[in-house]
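Enquirer: Here you go, sequence then predicted model.
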Amino acid sequence: MSAIMSEKSKAEPASNVVNSLRALRMAKGLSQGQLADGALITRQAVCAIEADQYLPTTAVALRLASVLGCHVEDIFSLKTTGELIEGDWVWGGLPVSAVQPRTRVKVAKVEDRFVVRPVAALGEILNYTVPADGLIIGKVGSGPRSAKSDRRVLVRLLRERQIVEREIAVAGCDPAINLASEYLHRHKDTYTVVGWSMGSAAALEALKRREVHMAGLHILDAKTGESNLPYLRRHLQGDDYIVVTFAAWEEGLLVRAGNPKRIRAVDDLLRPNVVLVNREEGAAARMLLDQRLEALGADRTHVKGYGVTVSSHFEVARHIAEGHGDVGIGVRSAAQIFGLDFVPLQQARYDLVLPKRYLSSHPGLSHLLDAIASRQFRTEVEALGGYDMTETGKVRSLRVG
């Protein structure tokens, strides 16, 4: 027994410990001397610890954590608990300066950098069902000596880095993309998909900023009646993009069950007793509404509730179902989920766009496109209602000719 106890009580080899002291010190903008003074040790001791020449005592580790404003396990952790990485905070709902330590985050590698978003941004339900990839440790360059003002954060991974690097980030407003993650996982179990809810214009801008691998949009051109391609031709330079159809769906007016206010067309939104639940600027639903109001020669300020916006089709439907409005622009599937009536206005195509080079640099993207084109996936999405998957997987020509 004594032999077993002595074996188990041996000090952990330094090779088994992830040492993040130097990264955390630099993130705070501290010199080795400043850290040493605060922790009541010598600068040479700090230098030796950072060089993995020895592990500090418990008391010294606690003082180092106190100076750095973090937990001891943020500085020293076993390699099995995940490594420390730097990434770009890309969620506009919260400035990086307000990000709290230990915030649960999703991490995706887009080209040569990691992008970081909070799990909570997925919504109140997915926040409790989607596992985090890591926890925020702090902001890079937050110390008084740092001249950095970017959005870099330190993240302690909760999963293996190789798995995190296989994650696919998709921006758009169709939640059905999250179903594709399950189909992808069945055949390629090391890849996952995370869908970030954004309007069409915002999704495309996120793609151009290299914050996601793929963007979804459904913008019908008022002049030509063509979906997405005219908009993409105006906003994308070059031909280094591939456009693949996800689905066609019906867009229209979401109204309360039974349609008690007899809303039949966009001009009914001008009635003083009708309250709109609007989408944010840049959303395709907002563009459709503005086009119809402009065609009527109507002043949008006369639409009650025009300035009150939400960020997804589901949020529009939820607000109407809860009695916070009478009508909104959205898709039939959202109306069906919340038990609302639906007045169709048009059919539009929802396309996915991604840089061609990503297909070779991230093999999971090809697997994802195969998954959404599969018969099983198309059958299940059509069962949601309001989807036409006839052309799913069809590649569109971005450039004329």
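Expert: Arrived safely, thanks for sending. None of these values were measured; they are calculated from a predicted model.

Enquirer: contacts and neighbour counts: CA atoms only from here.
Expert: Noted.

Enquirer: wait, Val107 sits on Ile163?
Expert: No. Between Val107 and Ile163 there is no contact under C-alpha atoms under 8 Å: 10.3 Å.

Enquirer: And the helices in the stretch 251-400 of the chain, which stretches?
Expert: 284-296, 313-321, 332-337, 357-361, 363-372, 375-384 (DSSP state H, counting those that start in this stretch).

Enquirer: which residues are contacting the fourth one?
Expert: Where contact means C-alpha atoms under 8 Å, 6 or more residues apart in numbering, the residues beyond helix 357-361 that reach it are 111, 213, 240, 365-366.

Enquirer: at 10 Å what do you get?
Expert: Residues outside helix 357-361 that contact it (C-alpha atoms under 10 Å, 6 or more residues apart in numbering): 110-111, 213-214, 240-242, 364-367.

Enquirer: give the contact list for Arg166.
Expert: Taking C-alpha under 10 Å, 6+ apart, we find Arg166 in contact with 108-110, 190-193, 362-365.

Enquirer: among those residues, which two are most distant?
Expert: Spanning the widest gap among those are Val110 and Thr190, at 16.8 Å by C-alpha to C-alpha.

Enquirer: So for the two, which sits in the more crowded spot?
Expert: Ranked by neighbour count (other C-alpha atoms under 10 Å), Val110 and Thr190 place Val110 first, with 21 against 15.

Enquirer: Distance check, that one against Ala203.
Expert: Distance, Val110 to Ala203, by C-alpha to C-alpha, to the nearest Å: 15 Å.

Enquirer: Please apply the same query to Asn178.
Expert: From Asn178 to Ala203 the distance is 16 Å (C-alpha to C-alpha).

Enquirer: of these two, who's got more company?
Expert: Neighbours were tallied for Asn178 and for Ala203 using other C-alpha under 10 Å; the higher tally belongs to Ala203 (26 against 15).

Enquirer: Downstream of the helix or strand hosting that one, the next helix or strand is which one?
Expert: For Ala203, the element it lies in under DSSP states H and E is helix 200-208. Next helix or strand after helix 200-208 toward the C-terminus (DSSP H and E): strand 214-217.

Enquirer: elements contacting the helix or strand just after that next one?
Expert: Per DSSP H and E, the first helix or strand lying C-terminal to strand 214-217 is helix 229-235. Packing contacts for helix 229-235, counted by 3 or more C-alpha pairs under 10 Å, 6 or more residues apart in numbering; DSSP states H and E, involve helix 200-208, strand 214-217, strand 241-255.

Enquirer: also this one, for the comparison:
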Amino acid sequence: MKHLQISPAWFFTDGQGEQLDPRLFALLRAVHKQNKLTQAAEACGFSYRHAWNMLQHWEEFFGTPLIEKQRGRGSRLSPLGEKLLWAEQRVAARLEPQLESLSSEINLEIAHLLEGNKPVLRLHASHGYAVALLPKHMGELPLDLQYCSPADALSALARNACDIAGFHLPIGTAQALNREYRKRLKPRNHQIIQFITRRQGLMVQAGNPLGVKGLADLAEIDLRFINRQTNSGTRSLLDALLKEADVSSVKIKGFEQVEFTHSAVAAYIAANMADVGFGVEAAARQFGLDFIPLARERYVMACHKQLLNDPKFQVFLNIIRGEEFRKAVRLLPGYSGDDCGLVSTVDETFKAREISIYEA
């Protein structure tokens, strides 16, 4: 199957409407990682001359260097080079859920036109690194993946607007949050598919220069915090953890500043626009940040019982139970897919000791 992928494009206007070459960002990323232009060019598949000419062209365009040569230490990005790189990564990270949802809709429309109306599996889910892997592994199974908050996903399931709803359950903490999700599910009507487990915590700048150790430091240290939007599952988890730790969000500088994905929070910190954020470990590692684990959670999916016998659902289960998908999950820092594809009842899921809402 052919898949359309939507990516943001950059336009810098100099009166002639010249478009910034997107390959420049790949080169800037490689210079940032390799610290040598020769190795950066090789990593991008460019000749050294081509890479050098590209940099010269855009340095003339902006009127300032994009890289700085260091005697005996290779090259590093200039302040403008760093700003361009982090801006590109912030834009991509912030728009990722919307673009993926839109591309899913368009791909399905194209598939219907070319191949007819095949059965489609509709998944509404909270955005995350493991969920984002699904479209790449579905093969011939048409997947309509729409990102939304856990509450909205479960509401969509209740009104039959989706087949599967993805949400996450904290392990051993924030049980009030689990109780809220439990109220939305009916044991006689629903089943739970185990998906992955992941670690959430504080993302801090490399080396943790402020010495942040836990949630209390967010209110006690003079730092800049970057938050998630109020309706996200990760924000709900953070709010619950702060309440358990008796930490007032009013005392956290920047608590009202929000981004819309884990990677967008990490990119914001990597760009030195904030000191600390809350999210998954995979995002922190992606942007070279340090990570302080605070919670583990199970990412699960709910469906109506009658879906269990649907052929397209069986295909979906076989894919997420397969070694290829589990291997991809294992490559994500802080993620585990050991129980991926295990089907259980609502009561079995919520009575499990690690997420039990029944214990005192």
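Expert: Here it is on my side, so go on. Note that the coordinates shown come from a computational prediction; the quantities given were computed from them, not determined experimentally.

Enquirer: After superposing, what score do the chains get?
Expert: Once superposed, chain against chain, the TM-score is 0.62 (TM-score structural alignment, normalised by the length of structure 2); 255 aligned residues with a C-alpha RMSD of 3.1 Å.

Enquirer: Quick check: the farthest pair among the contacts of helix 357-361 of structure 1?
Expert: Pairwise over the contacts of helix 357-361 of structure 1, using C-alpha to C-alpha, the maximum falls at Asp240 and His367, 19.5 Å.

Enquirer: which one of the two has more residues nearby?
Expert: Counted by other C-alpha under 10 Å, Asp240 of structure 1 and His367 do not tie: His367 has more neighbours, with 17 against 12.

Enquirer: thought the more buried one was touching Gly393?
Expert: No. Using C-alpha atoms under 10 Å, His367 of structure 1 is not in contact with Gly393; the gap is 11.9 Å.

Enquirer: List just the one of the helices of the stretch 251-400 of structure 1 that sits closest to Tyr183 of structure 1.
Expert: Proximity to Tyr183 of structure 1 (C-alpha to C-alpha) singles out helix 363-372 among the helices of the stretch 251-400 of structure 1, at 6.0 Å.

Enquirer: Check how far that closest one sits from its aligned residues in structure 2, on average.
Expert: Taken over the aligned residues, the distance from helix 363-372 of structure 1 to structure 2 averages 1.4 Å (mean C-alpha distance after the TM-score superposition for structure 1).

Enquirer: residues in contact with that helix?
Expert: 166-169, 177, 179-188, 190-193, 213-214, 244-247, 352, 354, 358-360, 374, 377-378, 381, 389, 392-394.

Enquirer: Separate out the buried members of these.
Expert: 166-169, 177, 179-185, 191-193, 213-214, 244-247, 352, 354, 358, 377-378, 381, 389, 392-393 (16 or more other C-alpha atoms under 10 Å).

Enquirer: any idea how far Ile269 of structure 2 lies from Leu332 of structure 2?
Expert: The span separating Ile269 of structure 2 from Leu332 of structure 2 equals 20 Å under the rule C-alpha to C-alpha.

Enquirer: So those two - more neighbours on which side?
Expert: Ranked by neighbour count (other C-alpha under 10 Å), Ile269 of structure 2 and Leu332 place Ile269 first, with 26 against 17.

Enquirer: how close does the corresponding residue of structure 1 for Ala161 of structure 2 get to Met287 of structure 1?
Expert: Using TM-score structural alignment, the partner of Ala161 of structure 2 in structure 1 is Glu211. Distance of Glu211 of structure 1 to Met287 of structure 1, given as C-alpha to C-alpha: 24 Å.

Enquirer: neighbour-wise, which of the two wins?
Expert: Neighbours of Glu211 of structure 1 and Met287, each counted by other C-alpha under 10 Å, are more numerous for Glu211; the result is 28 against 21.

Enquirer: For Phe114 of structure 1, see how far away the more buried one is.
Expert: With C-alpha to C-alpha as the criterion, Glu211 of structure 1 and Phe114 of structure 1 are 9 Å apart.

Enquirer: Now for the two: what residues contact both?
Expert: With C-alpha under 10 Å, 6+ apart as the test, Glu211 of structure 1 and Phe114 both reach 88-89, 108.

Enquirer: Pick out whichever of these sits closest to Leu232 of structure 1.
Expert: Using C-alpha to C-alpha, Ala108 is the member of these that lies nearest Leu232 of structure 1, at 24.4 Å.

Enquirer: isn't the closest one right up against Arg117?
Expert: Yes. Judged on C-alpha under 10 Å, Ala108 of structure 1 makes contact with Arg117 at a distance of 8.9 Å.

Enquirer: who touches both of those two?
Expert: Taking C-alpha under 10 Å, 6+ apart as the contact criterion, the common neighbours of Ala108 of structure 1 and Arg117 are 87, 211.

Enquirer: Which position in structure 2 pairs with Asp370 of structure 1?
Expert: Taking TM-score structural alignment, the alignment pairs Asp370 of structure 1 with Asn318 from structure 2.

Enquirer: Please measure how far the first residue of stretch 255-271 of structure 1 sits from its last one.
Expert: 14 Å.

Enquirer: chain center to it: distance?
Expert: The chain centre lies 34 Å from the centre of stretch 255-271 of structure 1; the measure is C-alpha atoms, centre = their mean, to the nearest Å.

Enquirer: and if you look at stretch 108-116 of structure 2?
Expert: On C-alpha atoms, centre = their mean, the centre of stretch 108-116 of structure 2 falls 28 Å from that of its chain.

Enquirer: buried sites along it?
Expert: Within stretch 108-116 of structure 2, the residues scored as buried using 16+ other C-alpha under 10 Å are 108, 111.

Enquirer: that older thread, got TSV for the contacts of Arg166 of structure 1, with distance to Ile337 of structure 1 too?
Expert: What follows is the contacts of Arg166 of structure 1, written out as TSV (distance: C-alpha to C-alpha, whole Å):
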residue	distance to Ile337 of structure 1
Ala108	30
Lys109	33
Val110	33
Thr190	31
Tyr191	28
Thr192	25
Val193	23
His362	34
Pro363	34
Gly364	30
Leu365	29
